[in-house]
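Trainee: okay, sequence plus prediction incoming.
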Amino acid sequence: MGTDIPLKELGQAVMQPASLVLLPHVDPDGDTLASCVALALALEKAGKKVRVLTENGIPRIYELLEKTGTLLHLNQTPGALDQQDACAVAVDAGSLERLGRRKILLLGAECSLNIDHHRTNTRFAQRNHVDIRASSTGEIICNLIHMLMIPLDPDIATALYIAISTDTGGFRFGNTTPETHRIAADLLKTGLTMEISELSRLLFERTTPAKTLLMGHTAGNIRFYGGGRIALSVITQQEMEEIGASDEDCEGLVNIGRNIQGVEVSVFMRQRPDDTVKVNLRSNEYIDVSAVSTRFAGGGHSRAAGFTWTGDTDKLIPLLVEQLEKELEKELEKGLGTEQ
């Protein structure tokens, strides 16, 4: 475990090296990708040589970030793991494993930094700035850029807006704070690269035919546990292949169960070809799903967490349901979880 550092020291750390590699987590979401892009663009303004290296490409909905020219993909960049940068920076990754094959860049770097907002972060870098009060890593990056007095432009503002808005569910999730709205307002004042209505449609409304079909399968596969307070749905690899769906088509499907009246915890499981299962957990009011997720070597936030399981869902489901039901019982004993 490395050293925790304040924002001021983080600013000094990113300004010292001449070259940096920024590392978003595997299965990247809007926060990790857009935070990396925003930081890269800002540091390039300050004269730094910066590359953003992803594990395996990015979801279609974030393709507009490609236009900035900062993103490199491991599978498309020969020798990417051999290149030595003065500093390696993990962005929005809760653990070293979340960097995939690129973790060797962080482990081998003379300087390693970890910027994150997940409460389950393992402080795996030499120096770590983890602010669990922040709505998103994008919020941290925005404060960092302001502290460094690097002026925003539409490309940086748009990346930051994508990071913050996606991780707050369009400013609907419980991690949204007054500070989050103030930062978003400042970004809009700076100006984005497109109209806010068009950006919001791209991020939150546009879907694919495959995802539309997956939504029906997800709803149809839901099973209830814990007296109706747990909704669990599994999408098999066979269903994915029959529909012609990709991993990114599964994004957000966990919310179908969470939106059902009476449900406190929603679980979405997606089987993968390599005999692993990606598990997403969401809660509404009082269950800390990150605490449950860590028991399965995962992590996340109190209301949004996840982990990867190797093996069959038939073995996983009873184990996970048992843990969630125990958490429900604890909250019931406290007087929480009663019918409203």
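Mentor: In hand now; what should we look at?

Trainee: please make it C-alpha for all contacts and neighbour counts, starting now.
Mentor: Noted.

Trainee: where does Trp23 sit, in terms of helix or strand?
Mentor: For the record, residue 23 is Leu, not Trp. Using DSSP states H and E, the secondary-structure element containing Leu23 is strand 19-24.

Trainee: apologies, that question was intended for Ser290.
Mentor: Here Ser290 is assigned to helix 289-294, by DSSP H and E.

Trainee: in that helix, which residues are buried?
Mentor: Neighbour counts over helix 289-294 (16 or more other CA atoms under 10 Å) mark 289-293 as buried.

Trainee: related to what we said a few turns ago, and the next helix or strand past the strand holding Leu23?
Mentor: Going C-terminal from strand 19-24, and assigning secondary structure by DSSP H and E, you next hit helix 30-45.

Trainee: list the buried residues of that next one.
Mentor: With the criterion 16+ other CA under 10 Å, helix 30-45 contains buried residues 30-43.

Trainee: run the angle between that helix and strand 19-24 for me.
Mentor: Between helix 30-45 and strand 19-24, the angle comes out at 170 degrees (axes from the mean of the first three to the mean of the last three CA atoms, to 10 degrees).

Trainee: point out the other helices and strands that the helix or strand that helix 30-45 is followed by packs with.
Mentor: Proceeding N to C from helix 30-45, the next assigned helix or strand is strand 49-54, under DSSP H and E. For strand 49-54, the helices and strands in contact under the criterion 3 or more CA pairs under 8 Å, 6 or more residues apart in numbering; DSSP states H and E are strand 19-24, helix 30-45, strand 71-73.

Trainee: the structure to be compared is supplied as follows:
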Amino acid sequence: MMNLLTKTSLMFMLGTCGWSATAQARDLTVVGFGGSLQQAFDTAYFKPFAAARGHHLIQDSYDGGIAKQKSMVESSAITWDLVQMDENEMAAACDQGVLEVLDRKKLPNANEYVPQAIAKCGVGAFVWSEVMSYDPKKFASNPPQSWADFWNVQKYPGKRGLRKQPRMTLEIALMADGVAPPDVYKVLATRAGQDRAFRKLAEIKPQIQWWDTGAQPLEWLASGTVSMTAAYNGRVSAAQKEGRPFPIVWRNQLFSMDYWTIIKGTPNKAGAYDLLNFTMDSANEKKFVETIPYGVANRQVASMIPASLLSQLPTAPDHMQNALLLDTNFWLDHEEELVARFNKWVAQ
């Protein structure tokens, strides 16, 4: 769900509030994953925050990982402040001392959040999911409805889009092979289960087109390059708003939470907390959900939006049936070995 966004700077000069510009070594910098997601952050949080506080707010983006943050901390040359991170990378960076351990006393809205959204080194930014989508013109009469259908290239011919990484891809393969969501990680934790996932992927390997960024699968659907793809729900919704009628198949969606984190040792820690709390305000989160249909961890937001919008979120009750929560601890334990095996398999 990441694609690189050109670095931009928001320059708003109004009154000050809460933290002094003279206390900053540089402008407050917030970093996300780019694309339509960061545009939604910009609309709901970044522009309103900069206008309200009267400080320069610099935006940057990246493709994930912790190498750059780690280098900043080790060299004491920190240029990022508040950073969006995947849960597994947030946990790894926290363990390695790259992120600030958050002071709950500085998070006045924390009690509005679901407990798992308040982590040692991060606050839940939103809930996203990977779903299936397809070209409705190609499968109008009998559309695909499951990952098993995704594998049925005889009934549903055409290229398939899958993310070029083992995380989420191996889980999808096992669910396509009949493994129920509650059992996926039990199976995948064994060598036999891993072999099973790779065998299942091998069945459609010639039809797979691997994507690296969240924008690619929707571009490929629009161009007809693929007939069916795994994609992030927010990306599909953004395409729908642009007039592309790509459906979302919610069955066996894979969902997780991304987090806001503060880089360890930033001289802008007070400003980073200020922006973090701005994103945690329920009214601002409501605006975010209205801009892009990702779920949020603030419990108050669900009662603030209409049922028609709630039904578009990965956290809608109907969509959570038979959904798979990505297991961060599993990937912290197994990612290195499975990435090596996956990359070797793809290259064969």
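Mentor: It's in. Model, not experiment: these values are computed from the prediction.

Trainee: any idea what the TM-score is?
Mentor: The TM-score (TM-score structural alignment, normalised by the length of structure 1) is 0.33; 180 aligned residues with a CA RMSD of 6.3 Å.

Trainee: now do the strands in the stretch 201-348 of structure 2.
Mentor: Counting by DSSP state E, counting those that start in this stretch, the stretch 201-348 of structure 2 has these strands, from start to end: 208-211, 228-232, 249-262, 324-325.

Trainee: closest one to Leu28 of structure 2 among these?
Mentor: With CA to CA as the criterion, Leu28 of structure 2 lies closest to strand 249-262 of those, at 11.4 Å.

Trainee: can you check what angle separates that closest one from strand 228-232?
Mentor: If you take the same axes, to 10 degrees, strand 249-262 of structure 2 sits at 30 degrees to strand 228-232.

Trainee: elements contacting whatever helix or strand comes next after the helix holding Ser290 of structure 1?
Mentor: As assigned by DSSP H and E, the chain's next helix or strand after helix 289-294 of structure 1 is strand 299-300. Strand 299-300 of structure 1 sits against helix 289-294, strand 304-310, with contacts defined as 3+ CA pairs under 8 Å, 6+ apart.

Trainee: could you dump those into CSV with distance to Ala157 of structure 1 added?
Mentor: Listed next are those as CSV, based on distance: least, CA to CA, whole Å:
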stretch, distance to Ala157 of structure 1
helix 289-294, 30
strand 304-310, 26
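
Trainee: out of the buried residues of helix 30-45 of structure 1, who's nearest Ala219 of structure 1?
Mentor: Taking CA to CA as the measure, Ala219 of structure 1 sits nearest to Gly30 out of the buried residues of helix 30-45 of structure 1, at 24.8 Å.

Trainee: so how far is His146 of structure 1 from the closest one?
Mentor: Between Gly30 of structure 1 and His146 of structure 1 the distance is 21 Å, computed by CA to CA, to the nearest Å.

Trainee: again, but for Ser112 of structure 1
Mentor: Taking CA to CA as the measure, Ser112 of structure 1 and His146 of structure 1 are separated by 22 Å.

Trainee: can you check Ile156 of structure 1 too?
Mentor: Distance check for Ile156 of structure 1 against His146 of structure 1: by CA to CA, it reads 12 Å.

Trainee: so for the two, which sits in the more crowded spot?
Mentor: Ile156 (27 against 13; other CA atoms under 10 Å).

Trainee: may I ask which helix or strand encompasses the more buried one?
Mentor: In the assignment (DSSP H and E), Ile156 of structure 1 maps to helix 154-167.

Trainee: which is the next helix or strand following that helix?
Mentor: helix 178-190.

Trainee: mind listing what's buried in that next one?
Mentor: Neighbour count says helix 178-190 of structure 1 has 180, 183-184, 187-188, 190 buried, by 16+ other CA under 10 Å.

Trainee: between all of these, which two are at the greatest distance?
Mentor: Of all pairs drawn from these, the widest gap by CA to CA lies between Thr180 and Thr190 and measures 15.6 Å.

Trainee: test my guess that Pro166 of structure 1 contacts Gly30.
Mentor: Wrong residue type there; residue 166 of structure 1 is Thr, not Pro. Yes. Counting by CA atoms under 8 Å, Thr166 of structure 1 sits close enough to Gly30 to count as a contact (5.8 Å).

Trainee: among the helices and strands packed on strand 299-300 of structure 1, which comes closest to Arg258 of structure 1?
Mentor: strand 304-310 (10.9 Å).

Trainee: show me what that closest one is packed against.
Mentor: Contact partners of strand 304-310 of structure 1 among helices and strands, from 3+ CA pairs under 8 Å, 6+ apart: strand 276-283, helix 289-294, strand 299-300.

Trainee: and the ones you listed as TSV, adding distance to Asp4 of structure 1?
Mentor: Putting those into TSV (distance: least, CA to CA, whole Å) gives the following:
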stretch	distance to Asp4 of structure 1
strand 276-283	28
helix 289-294	21
strand 299-300	19
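
Trainee: can you pull the contacts of Leu275 of structure 2?
Mentor: Counting by CA atoms under 8 Å, 6 or more residues apart in numbering, Leu275 of structure 2 touches 49, 82.

Trainee: measure Met269 of structure 1 to Leu332 of structure 1 for me?
Mentor: For Met269 of structure 1, the distance to Leu332 of structure 1 - CA to CA - is 26 Å.

Trainee: same question, Glu322 of structure 1
Mentor: Looking at Glu322 of structure 1 against Leu332 of structure 1, where the rule is CA to CA, the gap reads 15 Å.

Trainee: show me which helix runs longest in structure 2.
Mentor: The helix spanning the most residues in structure 2, taking DSSP state H as the definition, is helix 328-347.

Trainee: buried stuff in it?
Mentor: Burial within helix 328-347 of structure 2, assessed by neighbour count using 16+ other CA under 10 Å, is assigned to 328, 331, 335, 338, 342.

Trainee: so the second one makes contact with Asn88?
Mentor: By that I understand Trp331 of structure 2. Yes. Checked against CA under 8 Å, the pair Trp331 of structure 2 and Asn88 is within contact range at 7.2 Å.

Trainee: ok, Met269 and Leu332 of structure 1, which is more surrounded?
Mentor: Between Met269 of structure 1 and Leu332, counting by other CA under 10 Å, Met269 is the more crowded of the two (26 against 12).
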